[in-house]
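[1] got a predicted structure here, sequence first:
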Amino acid sequence: MSVENSPEDFIPEYYEIADVLVAEDSMSVSAAEVHGLLCGYLTAGADFTQERWMFAALEMMDVSSLKHESSRIALVDLYEGVLSQMNNPDFTFRLLLPDDDLSLNERVTALGSWCQGFLVGFGLNGAHTDSSLTDDQLEALRDLEQISWVELDQDEDDEENENGLMELQEYVRMATLMFFSESHPVENSGDTDPEQPVLH
């Protein structure tokens, strides 16, 4: 008996999307920002097809077309994998961010870039106004905007900064799931609902 793989099994890693950007000579955007853009589009509630994703990705990468078929496959896998993660009732969604082998400062910068991408995608794909969003959504958007400008606190030691970064990453992850669940009630009709953590 064979087990069918889900799109989550093929979702690219951070370095794979970074390699795509290098291969396509798109150095003005980061892999984290590309993933954030996709998540912002998907959570805004409007119909966002694979074709629209490819158009948005090329626009963000500032290229008219892709040079390599492997780049197209990676971007398609990213779209399908993230959508599958968000629809998974076990909340398997995770942020596409660099591993711990990069410096703390680089990882903090990547999280800020992710949030910038998310805000762009959410703003462009949705027809939202302040009156169409819940208080929790408005607060989360304000928080994401603040996190997009986050910087390393040089007065704290590395352990404190590491813990702070982990807390911010988890807040962003859960806020993203909250946006998706509220804009896709049919796909997320289970009894569980991701609880939005409090940002300190």
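    Sure, I can see it.

[2] only C-alpha atoms from now on, for both contacts and neighbour counts.
    Noted.

[3] ends of stretch 119-139, how far apart?
    Start and end residues of stretch 119-139 are separated by 13 Å (C-alpha to C-alpha, to the nearest Å).

[4] what sits up against it?
    Identification of contacts with stretch 119-139 by C-alpha atoms under 8 Å, 6 or more residues apart in numbering yields 36-46, 48, 141, 144-145, 179.

[5] presented hereafter is structure B, for comparison with structure A:
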Amino acid sequence: MNNNIFQEYAQAEQLLEQHDVMASPAELHGILCGLLCGGVAATGKQWLTEFNALVNDGLPMPAAVRGWLEQLFLATQAALNQQSGLELLLPDEDCPLDERLQSISEWVQAFLAGFAVMQQELNRASEELQEMIGDFSNITQLDDEFEEDEENETSYFVLYEHVKLGTMLAFEEFGNVLPQAEPSPTLH
């Protein structure tokens, strides 16, 4: 796999199929993002315990899949902490629109599951985030029967950006941002 883990959907699909993991890369990434945005510990392996409970009945993933997930977790965590650069792990734009819509719907549904495991206090969320969570719930109900045309491609792009924005907002409000390094005291 290359350095940009977010552009490796097809390779991730193959890895999951080889190891009989019955979830898509979109779903797994959605869960990771949901856990991170819900406040899972930024260090340690709490995320892996929570993840396995959601995906694999609490059982550990095969070693190769776990290694890939650890890379994906770290890359996602870094992107969220940088407040930019987050990409959703979805099929690329060469895939049919209905397939991409199905994947974004799966991603959002998985995000909501991961987020809910970590964050039961949505009443503390800003009105904007509560509205975004409502939007996410609506996205899970998307009809994936769309014509392949420019208008629907544009709508998909807007939807993708909206999901990224909602994810970043959730992370800002509830995620565990990695602490910044303390500046060294200046010696005179």
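    In hand now; what should we look at? Quick caveat, the model's predicted, so the values are computed rather than measured.

[6] quick TM-score on the pair, please.
    Once the chains are laid over each other, their TM-score by TM-score structural alignment, normalised by the length of structure 2 reads 0.82; 177 aligned residues with a C-alpha RMSD of 2.5 Å.

[7] now stretch 152-163 of structure 1: buried residues?
    For stretch 152-163 of structure 1, burial by neighbour count (16 or more other C-alpha atoms under 10 Å) applies to 152, 161-162.

[8] if we can go back for a sec, so which of the contacts of stretch 119-139 of structure 1 is the closest to residue 101 of structure 1?
    Nearest to residue 101 of structure 1 among the contacts of stretch 119-139 of structure 1, counting by C-alpha to C-alpha, is residue 36 at 21.0 Å.

[9] what's the biggest helix in structure 1, counting residues?
    Longest helix in structure 1 by number of residues, with DSSP state H as the criterion: helix 158-183.

[10] would you mark the buried spots in it?
    Those would be 161-162, 164-165, 167-183, for helix 158-183 of structure 1 by 16+ other C-alpha under 10 Å.

[11] try stretch 6-13 of structure 2
    6-9, 12-13.

[12] all helices of structure 2, in order?
    Under DSSP H, structure 2 gives helices at 9-18, 25-38, 46-55, 63-81, 97-118, 127-139, 150-174.

[13] which outside residues touch the last one?
    By C-alpha under 8 Å, 6+ apart, the surrounding residues in contact with helix 150-174 of structure 2 are 33-34, 36-39, 80, 83, 86-88, 97, 101, 104, 108, 119, 125-126, 129, 132-133, 136, 146.

[14] that helix vs structure 1, mean deviation?
    Helix 150-174 of structure 2, aligned to structure 1 and superposed, deviates on average by 0.9 Å (mean C-alpha distance after the TM-score superposition for structure 1).

[15] what of the fifth one?
    Between helix 97-118 of structure 2 and the aligned residues of structure 1, the post-superposition mean distance stands at 0.5 Å (mean C-alpha distance after the TM-score superposition for structure 1).

[16] now the contacts of helix 150-174 of structure 2: which count as buried?
    Buried among the contacts of helix 150-174 of structure 2 by 16+ other C-alpha under 10 Å: 33-34, 36-39, 80, 86-88, 97, 101, 104, 108, 119, 125, 129, 132-133, 136.

[17] residue closest to the middle of structure 1?
    The centroid of structure 1 falls nearest to residue 36 when counting by C-alpha atoms, centre = their mean (3.2 Å).

[18] right, so of the helices of structure 2, which gets closest to residue 180 of structure 2?
    Among the helices of structure 2, the nearest to residue 180 of structure 2 by C-alpha to C-alpha is helix 63-81 (10.3 Å).

[19] list the buried ones in that closest one?
    Those would be 65, 69-70, 72-73, 75-78, 80-81, for helix 63-81 of structure 2 by 16+ other C-alpha under 10 Å.

[20] with stretch 114-131 of structure 1 instead?
    114-126.

[21] how far off centre is that stretch?
    12 Å (C-alpha atoms, centre = their mean, to the nearest Å).
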